[in-house]
Structure formats: structure tokens, C-alpha cells
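A.B. asks: here's a sequence, model it:
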Amino acid sequence: MGSRIAAFVVASCTAVVVVVGCSPSPRNAAPTTTPKIADYDISRVSEIASAFPPGHVPQMTPKQRVDSILPSEVDRFADGKLSSVDPPQCRSLLRPVDVSVGSDVARIYAPGPTSDISMMAVKLAAPLNADIPVQGCDHVGYTLDQGQPGGTVERIEAPHIEGAKTQAITYQASADPVAIAVEYTAFLSDRVVITLRTTRKQDTPEPPGLSELLGAAVAAVRGTYTPSQSKAPLVKYDINRLADVKDAFPQGITPNVIPARTSGDIDTVKIGLVVGPTLISVDPPQCEPVLQPVRQSGGAIMTALDTPGRDGPHVVVGASQSDHLSPVELPQTGCEHISYSVEGEHGTVDRLVPPTIDHAKTFAFRTQYTYDYGTSGTRHFYSALIDDNIYITVRGQLDSDVESEQALPELLVKAVAAVRG
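C.D. replies: Down below sits the predicted model:
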């Protein structure tokens, strides 16, 4: 998603901001079989990682005590940041939970190509002490302190979860009118609360299966969860496992792990580029598709293993996950050797024989380049498109072409195997 969405997520994705869309009181009555609070374990929320919708890569933050982290990290309105609420009697609707020092918090953040999902399970240090107003609070406006713009919240229908009170809102920040958040909250007791929030652009659909995902989280905290309880499709591959090939890099190269993040439309234009993005000329002209054999439209999740600096041997391994990846139809002949010119650089690209990987489309290229200021060199590029929604690239140069053309395709094979698990 775009940078504005990312900023919105940072500002609000971990907030415990809940508005009633309460299920009727008979549904809220806890049955006698509901576990006691002593049986609740918020750390078990991690059990539902495989239940997140496809394309969303869960990142776990283990249970923490709000002694080592600031309340503001998990509570948007901590430290008196909420300035005004209209109607005034709806103030507790915006902040019914005080995640104070001594509370325990476990979190999951799962970015996706067009939306982000965040979940937080809280065991409060003190019981809830504010009633959620019901009358006159269907539409509420608020502002923040120091003159910061606020936003609006509106009540929506909440999912029904047996033995829990549930609430739901839509939330929109004035500073970003194209972004919208939907938040579902389940109160398991007066001390244990789970929130699930998704943030997206208004013109994109909500991820599927969120009600079931919240229900799975409640079951996990209660200790009754099994994967079959979640109706959300399972994530087959995990690009976070790319980090597992860190030790497989050529000897003497120690990469840095760049955690998975949501990229915007501008970033994803660059996915799959063999040479720089500002293309000036290609000869033969019909070979232009070869210089970006896989194209991306819209956002993606991206992670990488990157070598510090570019002096001497270096390798970069990247993975992107998106529902909008597509291979380009490449000419069968006439494009084995291509001349190109991009901003600040010119050179040639030769097609190589790519490694064979089951159920994957693979590519291989060698680039001889010269920068406009005179420096020249060689780069190798190997890539694989798997399952039509994950693209893995290996690019770089070792001490010789022979070494590069042996070690880099082997690294691509290992990277694909790691992501596939």
C-alpha cells in the first residue's frame, strides 16, 4: 500500500479503539462452560498465524509487559492525546480500555498487498471500569491534542462469538481521507480483550474471513483452537522464510535481513528490473520486455537479504508477494544479446540458461554495464516466479563470471525451497 497508508498504520494499527456495534445482550451472556480468566493465555494468539488471509504475512510480537514498552505503543489515546469528542458523552466509546503499566500485550501485524491486518490480545492490569455508551454514539467525531486533526468513527454490525461481547467500528482519520480502518473487538472478560483491525484504501475490498479470524483468536486465547475452526484460507508459502538462506550465501558475504514490509505502487514498478528503471533505448527494440520479464501492478509485500556496500563481491536476494504479478511474453529468438541505455548507464544484456525449478518460471541474465562517469563491471540476475504470486530474485557479482554463474543460481534454488518451506 502507499506511503500514506503506511503512515496511517503506524499511527493507529495498534490502537485499542473500539466502538459498539454490540451483539444483543442474550448473545453477550457468557455460558457456564466459558473458561475462567486464569485459563486465558494471550500468548496463544500466535497459534492462528496460518489462518490469516492469503497475501498477508503475519509478524509476531511475543507477549510483553507494559513495563518494558510504552503505553502509547499499544494505545493510541494514551497520555492524554484525545482532546475532544462530539458528542461528549461518547468519550469512553473511543477509549474503553486502559492499557496501563502492568498489562500484558501480544501482537500480530500482517501486511498485505492492498490492506494491512493488525491484531492485539491484552490481559489488563486492572478491570475495565467504563461502560460503552450506546445511545447517540452511532457517529462520533474527535480531535487530538496540540491541534492535530482527528477523525470520525461509526458503528457497524459486530460478529457474534459465543461467550464474548463483540463490538465493531469503521474509523477514518481526517489527515488521510482515502484510508479507512475497520476494527473488531471481542471482550472475553473484564480483563481480557482482543482487537483486530484492517487498514486499507477505500476503493479496495476488505480482506476475507476477518470475523472467522477474530473467532479463531478468541478460541486460541481460551485454549480451544484447532486450525479447522478458521474458515480463512491458509497461507501456502511464507516469504519471511527467505531469511533461512542467510547462511547459504557465498563464503565471505554476510547479508543483512530486511524484514517484510508493504511496498507502494512506485516501489513495485521496479520489481523484476534487470537494468535501471529509466529506460532510454533498447536494441533490438522488440527485446524491451526481456529487461523486466515479470511485471507488477499495485502493492506487494517485499523482503530481502542485502549485502552492505557494493565494493567487491556482493549479492542481494529479494522476494515479493502479490496477487498482481505476471510474466511477460518474451521473444523466442533475436534477443540473446541486447544493447541498452538507461539514465546514467549503458551496456549489454545476455540471456543465460536459468536453473530448473519444479513448478516455477525461471529467468537468467548477465549484464555488462558502464556508468556515465566511466566505471564498468558485470552483474548477474536470476529469478523465479512461483505460484503466480511470489517472485524471488538473486542479483550480484562474485569474483568471476564462472563463480557467479555457479553460486547464484544455486542460491536461487535454495531461496525458493526456503519460501516453500
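A.B. asks: only C-alpha atoms from now on, for both contacts and neighbour counts.
C.D. replies: Noted.
A.B. asks: quick check, residue 315 in contact with residue 407.
C.D. replies: No - in this structure residue 315 lies outside contact range of residue 407 using C-alpha atoms under 8 Å: 10.3 Å.
A.B. asks: who's more crowded, these two?
C.D. replies: Neighbours per residue (other C-alpha atoms under 10 Å) separate residue 315 from residue 407, with residue 315 holding more: 25 against 16.
A.B. asks: want to put them side by side, so please do this one too:
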Amino acid sequence: MNSGDLAWVLISAALVWVMTPGLALFYGGLGERRNLLHTMFVPIMIIGIATLVWFVIGYSLSFGGSGSVIGNFKHLFMTNVSFTHSTKSLTIPDGAFALFQGMFPIITAAIITGSVIGRVRIKAMLVFITLWLIFIYSPLAHMVWGGGLLAQLGAIDFAGGTVVHISSGVTGLVLALMIGHRHNDQHVPVRPSYVLIGGALLWVGWFGFNSGSALAANGTAVLALVNTWLASAVAVLTWGLAEYQWHKRATLSGITSGGVAGLVAITPAAGFVDPWAAVLMGLLAGFVGFFGITFVKNSFGYDDTLDAFGIHGIGGTVGAILTGVFADKQVGGVAGLINGDASLVWKQIVAVLFTVAFAAIGTFLLAKITEVIAAPLRLTPEEESKGYDTLMHDLTVES
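C.D. replies: Reported below is the predicted structural model:
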């Protein structure tokens, strides 16, 4: 065991945990006044749910055994997990690995809520999230990081382009389509300062998210952090430019969202590409993210409330494919198109399509099951009009 590696992974785990309260603030600032408190409440509830699911069964299904699609039950309740040595040829104990990986399903599930917040019943959402973590997230984590199907295919995902961002974005879109448009839409960002503070927490946490995924305090961790820094910074500029050209103004909420778009895009590539490629990916991410929440959303007419699909689903897809383009064998050990191996691009495309189909079909089925065992997904028009801050949190707000 290496004490320096262990210290970095533990710090990174704490940084990833901070991302969820950050997302709560970020979403709260972007959301409707009548659901301000509720928008922040739900991600915090998910910290409790996702943590318990991970402890009971999620880690075992994600990283137990050697199946192609799903793990086994060897580590239920985190039994047979050593806190002193590694069975995965790492320099950190298995307990530290389980801790770090356990932060990822929390933020992934929280991202989903942004697509439907304010018009989905809280009971239905919490039941759905529990099922989703078991039957969608855990298999994907196993297939990508646990030696399963997509890993065997040769697709790569450094820190969660497919497992985290595509899966959560697609899930949010499917739920939004199933639930339908909002009634009496009052969606005007009400707290730009919350967006900035939450975005800053996300940003700092993301350094641990990506750099910590090296699972050691080494050169790959440094590369991942540098790439994350560069891509997010460039995306701020390109989003701001796109927003100014489209709306004749640039906003604080907009450029902060641009930073998040850059973070999403670089996530699958952070430890596999050179810094110059990270700059190009960030440049594209700012434009693509803005395009996703404006032109794509308006053209297809879906109601993705806080743009979980536009930023995470589309951004994760672009990042995963570009990883196949820019991966440099001398940097990350895997050759992409720029190194003359076009096959990685096709492997990445297959992984993206598989993730989209798996998340979409699984979400539809789990949403239907949720309606049977819990409650209708959607609030009534009258309940939605009042807002959850009044209905549940005993907070009277102006409509």
C-alpha cells in the first residue's frame, strides 16, 4: 500500500461527495421560484439513498465477480472488502476503492432529477432512483470499470462519460418524455448567485472526480487534473461567445453552465489525451452544450427542465466519441484515431449506443414498475401549480 496514493484517493472521494450539494445549489439557482427549496432538497435525499444502496448491494453488483453484464453478491453489505490490502492490483486497499467509487452513483442519480424536478412526485422519484441505481447504474459500472462487456469490447471511459453522464442524461430525457411538459411554466432562473456557488463546488469536486480516477497520486492524476482545468476553462469562453451571438448577451448562469459542459466532455478522456486535445474538446463542448439546450431542445420540443440531457447526455456522448479520436498511446496507453487506430472510435460509438439503449429501455421499464408499486409519476396540474415548496416544505412563495 502507498500512503500518498491512499491520501489522494480519500481526498478525491470527499471532493466528489461535495459535488452533490454543489449540484443542489446549481439546480436550485436555475429552477423555478415555487420549487427552489425542493430542487435542492431532492439531491440531498439522494445522498442518503444512493449511499445505502451502494453499501447494501451496489458495490457488489458493480465490482464483484467477473460476469459480462453484472457482478455477484460476494460483497453484500460490503462484506469481504479489505481495508488493509488490495485484490485489484492497486496501491490502495479495496475499502478506499469502494469508498471512492461509491461517490459516483450519488452524483449520477442527482443529475437525473434536473430533467423533471417540480412535476414528478417525490415518492415516485425516490423509488425510481433506488431501482435505477440497482438495475441501470450498477450493471453499467460493471460493464465499463468492472471488467464486463464494454471493457472487453475495448471501449474506454476514464471517469464516467458513459456510466455517469450519458446514462443520467438519457434517463432524464426518457422521464421527461414520459411525464410530459410542465403546466404553467414559470421557469426563469431565480438565483444566479446559487448557480455560481453550486457550479464552483461542482468544478472543484470535478478535479477529484477526474484526477482521483487515476486511483493514485501519479502522473496520470496530474494529466487528468490539467486536462479538466483546461477543457472547462475553454468551454466557459465558447459558451459565452455562443450565448452572446444567439441572445446578444452573456449571462453568469450561462458561462457557469459552459464550465460544466466542458467538465462533462473531458470526463471520459481526462487520463487518455494530451492537453492540446483537452483544449479542443473544451472548445467544442461550449458550443455543443449551448446548442444542446437551445436548438436541439427547441427543435424536438421536449421539456428537459434544467437541461440534464442537453449538458450531460449530449456532452457525454461528444466526449466519449472524441476520446476515441484523441486518445494518445504515449499518454494514456491507448491509441485512438490520431495514433492511427480508427477502431477505437467505433468501439466508443458502440459503447455510446449501447449505453443509450440500455439506459432508455431500462428507464422506461423501471418508471412503469414505479407507477405500479409506488405512485403516479406526475403531480396533478393543481399540485404542480402550487409548487413543492408549498406542498411539502411548508414554505409559501409568490407564484
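A.B. asks: just the TM-score for the two chains, thanks.
C.D. replies: The TM-score (TM-score structural alignment, normalised by the length of the second structure) is 0.23; 151 aligned residues with a C-alpha RMSD of 6.8 Å.
A.B. asks: and the gap between residue 10 of the first structure and residue 340 of the first structure?
C.D. replies: With distances taken as C-alpha to C-alpha, to the nearest Å, residue 10 of the first structure is found 41 Å from residue 340 of the first structure.
A.B. asks: mind checking which of these two has more residues around it?
C.D. replies: Set side by side, residue 10 of the first structure and residue 340 show unequal neighbour counts under other C-alpha under 10 Å, the larger going to residue 340 at 22 against 12.
A.B. asks: assign a three-state SS to the more buried one, would you?
C.D. replies: With DSSP: H, G, I helix; E, B strand; the rest coil as the basis, residue 340 of the first structure sits in strand.
A.B. asks: I figured it hits residue 283, correct?
C.D. replies: Yes - with contact defined as C-alpha under 8 Å, residue 340 of the first structure reaches residue 283; the gap is 6.4 Å.
A.B. asks: what is the helix or strand in which residue 172 of the second structure is found packed up against?
C.D. replies: Secondary structure assigned from DSSP states H and E places residue 172 of the second structure in helix 167-179. Counting contacts by 3 or more C-alpha pairs under 8 Å, 6 or more residues apart in numbering; DSSP states H and E, helix 167-179 of the second structure is packed against helix 94-112, helix 308, helix 343-373.
A.B. asks: for the second one, name the packing helices and strands.
C.D. replies: Counting contacts by 3+ C-alpha pairs under 8 Å, 6+ apart, the secondary-structure elements packed against helix 308 of the second structure are helix 167-179.
A.B. asks: quick one, the helix it packs on and helix 343-373 angle?
C.D. replies: Relative orientation of helix 167-179 of the second structure versus helix 343-373 (axes from the mean of the first three to the mean of the last three C-alpha atoms, to 10 degrees): 40 degrees.
A.B. asks: buried ones in helix 167-179 of the second structure?
C.D. replies: Neighbour counts over helix 167-179 of the second structure (16 or more other C-alpha atoms under 10 Å) mark 167, 168, 169, 170, 171, 172, 173, 174, 175, 176, 177, 179 as buried.
A.B. asks: could you point out the helix or strand that follows the helix holding residue 172 of the second structure?
C.D. replies: Elements were assigned by DSSP H and E; along the chain past helix 167-179 of the second structure, the next helix or strand is helix 192-211.
A.B. asks: what's the next secondary structure element after that next one?
C.D. replies: Downstream of helix 192-211 of the second structure (by DSSP H and E), the next one is helix 219-247.
A.B. asks: quick one: that next one to helix 192-211, angle?
C.D. replies: Angle, helix 219-247 of the second structure to helix 192-211, by the same axes, to 10 degrees: 150 degrees.
A.B. asks: show me what helix 219-247 of the second structure is packed against.
C.D. replies: Helices and strands in packing contact with helix 219-247 of the second structure are listed as helix 192-211, helix 252-266, helix 275-291; criterion 3+ C-alpha pairs under 8 Å, 6+ apart.
A.B. asks: can you do 10 Å?
C.D. replies: With contacts defined as 3 or more C-alpha pairs under 10 Å, 6 or more residues apart in numbering; DSSP states H and E, the packing partners of helix 219-247 of the second structure are helix 192-211, helix 252-266, helix 275-291, helix 329-332.
A.B. asks: re the thing from before, between residue 340 and residue 283 of the first structure, what contacts are shared?
C.D. replies: Residues within reach of residue 340 of the first structure and of residue 283 at once, by C-alpha atoms under 10 Å, 6 or more residues apart in numbering, are residue 348.
A.B. asks: quickly find the element holding residue 60 of the second structure.
C.D. replies: Taking DSSP H and E as the criterion, residue 60 of the second structure maps to helix 59-63.
A.B. asks: sorry, slip of the keys, the one I care about is residue 305 of the first structure.
C.D. replies: Using DSSP H and E, the element containing residue 305 of the first structure is strand 300-306.
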